[in-house]
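# Below are the sequence and a predicted model; questions follow.
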Amino acid sequence: MSVRVRRIYDLPEPDDGVRVLVDRLWPRGVAKDAAHVDEWPKGLTPSAELRRWYHAGQGSYEEFARRYEAELAAPEAAGLLDGVRRLAEEGTVTLLTAAREPGRSHAAVLARLLEA
């Protein structure tokens, strides 16, 4: 199983495998045909409340990750996570995000859960 996290602004690479956008909104300045996104499970993204809380600097990344994991336990999100996990079992999956620091974003939390 191979799960990668990349910024959607980076050019697609041949070894990206299945490219999954994990942001709720389409990233600014990215043409849909140029992004080469294969899947876009919007239900995997953090809630608006959690995103606002984290981006306002009200808590640590660790607390954000804990709260986000709790949201992912909801039936809809858990089902979508299982779907992406099945893709990762078949080959490489690249999680795409517009986050400036992908390693400290919800995409990193998803990658860790998928590889567990």
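The structure has been received and is ready for your questions.
# all contacts plus neighbour counts: C-alpha atoms, from now on.
OK.
# Could you pull out the strands in this structure for me?
In the chain, the segments counted as strands under DSSP state E are 2-7, 18-21, 92-97.
# Which of these sits closest to Gly57?
Of all the strands of the chain, strand 92-97 sits nearest to Gly57, with 19.4 Å by Cα to Cα.
# One more to weigh against that first structure:
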Amino acid sequence: MSVTIGRVYDDVPPGVTRVLVDRLWPRGIRKGDPRIGQWCKEVAPSSDLRQWYHHDPAKHDEFTRRYRDELGSGEQAAALACIRQLAEHGDVELVTATKDPAISEVPIIVEEL
């Protein structure tokens, strides 16, 4: 199982299934853009958590704790299981539109996988 992290605006590596894990559709990207692959918005942080965090590095530790709680149940847990299944069958790249993926939800998803 190989799960990597990328930005949606990057070129698509060959032989990789890309999964967009943001709740909101990225700006400047049209529907059907081949850089997207699949869109799994259900695994993304809730709107309330996303708006509270607002990619503030000072809140990252608390964001991580709260988001892990969210990943443990409901639609997010089911979506995480779907991504895990994809990763068991090939290489997966989780992508986001954020400027700094290191402080986004993506590394947390990778750790949970």
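Cool, got the structure. Note that this is a predicted model, so its numbers are computed, not measured.
# Kindly reformat the strands of the first structure as CSV containing distance to Pro27 of the first structure and mean neighbour count.
Below are these laid out as CSV (distance: least, Cα to Cα, whole Å; neighbours: other Cα atoms under 10 Å):
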stretch, distance to Pro27 of the first structure, mean neighbour count
strand 2-7, 10, 20
strand 18-21, 10, 23
strand 92-97, 8, 24
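# possible to save those strands as CSV with distance to Ala48 of the first structure?
Listed next are the strands of the first structure as CSV, based on distance: least, Cα to Cα, whole Å:
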stretch, distance to Ala48 of the first structure
strand 2-7, 20
strand 18-21, 17
strand 92-97, 16
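# what about Ile29 of the second structure, neighbour count?
14 (other Cα atoms under 10 Å).
# That one corresponds to which position in the first structure?
Per TM-score structural alignment, the equivalent position to Ile29 of the second structure in the first structure is Val30.
# And for its match, nearest residue in space, chain neighbours not counted?
Tyr9 (7.1 Å; Cα to Cα, 6 or more residues apart in numbering).
# for Leu72 of the first structure, same thing?
Ala78 (5.6 Å).
# now do Glu89 of the first structure
Leaving aside its chain neighbours, Glu89 of the first structure sits nearest to Met1 (5.2 Å; criterion: Cα to Cα, 6+ apart).
# my guess is the one you found contacts Leu87, does it?
No - the criterion here is Cα atoms under 8 Å, and Met1 of the first structure misses it with Leu87 at 9.1 Å.
# Between those two, tell me which one has more neighbours.
Leu87 (18 against 14).
# May I ask you to name the longest helix in the first structure?
Looking across the first structure with DSSP state H, the single longest helix is helix 75-90.
# Contacts for that helix, please.
Where contact means Cα atoms under 8 Å, 6 or more residues apart in numbering, the residues beyond helix 75-90 of the first structure that reach it are Met1, Ser2, Val3, Val18, Pro41, Gly43, Leu44, Glu71, Leu72, Val93, Leu114.
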